[in-house]
Structure formats: structure tokens, C-alpha cells
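Colleague: Based on what follows, work out the 3D shape:
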Amino acid sequence: MTDEKKAGPDERLSYEQARAELASVVERLETGGTSLEESLALWERGEALAVICQRWLDGARTRIDAARQPTDS
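Modeller: The predicted structure is shown next:
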């Protein structure tokens, strides 16, 4: 089984998709008008999306750092 097949649907979100959904979640929380239960669910979703975004950013930083390393010629 490949890593992609093992990954849940959230793990296949692109950075841009996760960021856009996170912005939507934040907007809904800031607007208010939701029940406590819905607000908690939104908060949890936002936390999960923030983790996904951070993983993408960490991966990008690793790639940039690797590309900046001098090569042995």
C-alpha cells in the first residue's frame, strides 16, 4: 500500500486547500452565531488544518535548506 493510500483525505489536501478551509473556519468562528458544540467542532477542525499547513511549511523549509547546501564537486 502506498503512503497516499494510507493517508486520510486531510493528508492529501494541498497547502492552499488547507489554508483556504482554515480561513473559512476562522471566519465562521469570528462571526459567531454557532452553538457551543459547533464552535468546538470548528475549533478542532481549525487545529487539524493548522497542523497540515505547518507540515507543508516545514517540508518547504527542509527542501529550501537542502537546495542551499553546497554540493561536493
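Colleague: CA atoms for contacts and neighbours, from now on please.
Modeller: OK.
Colleague: from the chain's centre, how far out does the lengthiest helix in the chain sit?
Modeller: Longest helix in the chain by number of residues, with DSSP state H as the criterion: helix 36-68. The chain centre lies 3 Å from the centre of helix 36-68; the measure is C-alpha atoms, centre = their mean, to the nearest Å.
Colleague: and it, what does it pack onto?
Modeller: Counting contacts by 3 or more C-alpha pairs under 8 Å, 6 or more residues apart in numbering; DSSP states H and E, helix 36-68 is packed against helix 15-31.
Colleague: and this one, so I can compare the two:
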Amino acid sequence: MTETPIEEMSFEQAMRELETVVGKLERGEVELEESIRLYERGARLKKRCDEKLKEAEEKVAAITTDAEGNATGATPVDGL
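Modeller: So this is what the prediction gives:
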């Protein structure tokens, strides 16, 4: 796992670490206390990913609308 604080991670960093956490939990390769710690970290990583996706969605919305909130011709991306 990385030493980077979760709140400073990029979406990609958080997603990679979340995948690692999920893999360890799915394989059951850690003891109960470590599983609980990993689950908690995974929840914080998921929250970070959600935050970064929301930021991206807001940026896309700002780029694709004019001052009155009308679409400027760009097509919204599904899921963002």
C-alpha cells in the first residue's frame, strides 16, 4: 500500500489501491483485525474515487454549458 494520504490521491492511485485491498479481502489472506482495517481503508478509498469522479463530472458540465446553463453542443458522457 502507498504512503500517500488518501485525501491527496488521484483517482487512479485510489482505484489501484482499492483494487489491491479488495483482492486481499477476497482471497482471505489476512487475519480478522487486518481485514477490518483493510475494509475501513477500502471504504475511504471508495469515497475518494467517488469524490474525484464528481469533480470530473462538474468540470465536464462546466465545459459543456454556457453562462445560462444551456448546452454548448458537446455531448454529455454517460456515467460522468
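Colleague: hang on, the earlier thing: can you give me the buried ones in the longest helix of structure 1?
Modeller: 39, 42-43, 45-46, 49-50, 52-53, 56 (16 or more other C-alpha atoms under 10 Å).
Colleague: Residue 3 of structure 1 and residue 39 of structure 1, how far apart?
Modeller: Separation of residue 3 of structure 1 from residue 39 of structure 1 (C-alpha to C-alpha, to the nearest Å): 32 Å.
Colleague: for residue 55 of structure 1, that is, sorry about that
Modeller: 24 Å.
Colleague: Can you tell me which residue is spatially central in structure 2?
Modeller: residue 49 (0.9 Å; C-alpha atoms, centre = their mean).
Colleague: Residue in structure 1 paired with that residue?
Modeller: Alignment note (TM-score structural alignment): residue 49 of structure 2 maps to residue 53 of structure 1.
Colleague: wait, isn't its match in contact with residue 13?
Modeller: No. Using C-alpha atoms under 8 Å, residue 53 of structure 1 makes no contact with residue 13, being 9.2 Å away.
Colleague: ok now stretch 18-36 of structure 2, how far from the chain's centre?
Modeller: Counting by C-alpha atoms, centre = their mean, stretch 18-36 of structure 2 is centred 19 Å from the centre of its parent chain.
Colleague: how long is that stretch end to end?
Modeller: Start-to-end span of stretch 18-36 of structure 2 (C-alpha to C-alpha) is 14 Å.
Colleague: Pull out the buried residues from that stretch.
Modeller: 18, 21, 25, 35.
Colleague: State the span of structure 1 onto which that stretch is aligned.
Modeller: Taking TM-score structural alignment as the measure, structure 1 aligns residues 22-40 with stretch 18-36 of structure 2.
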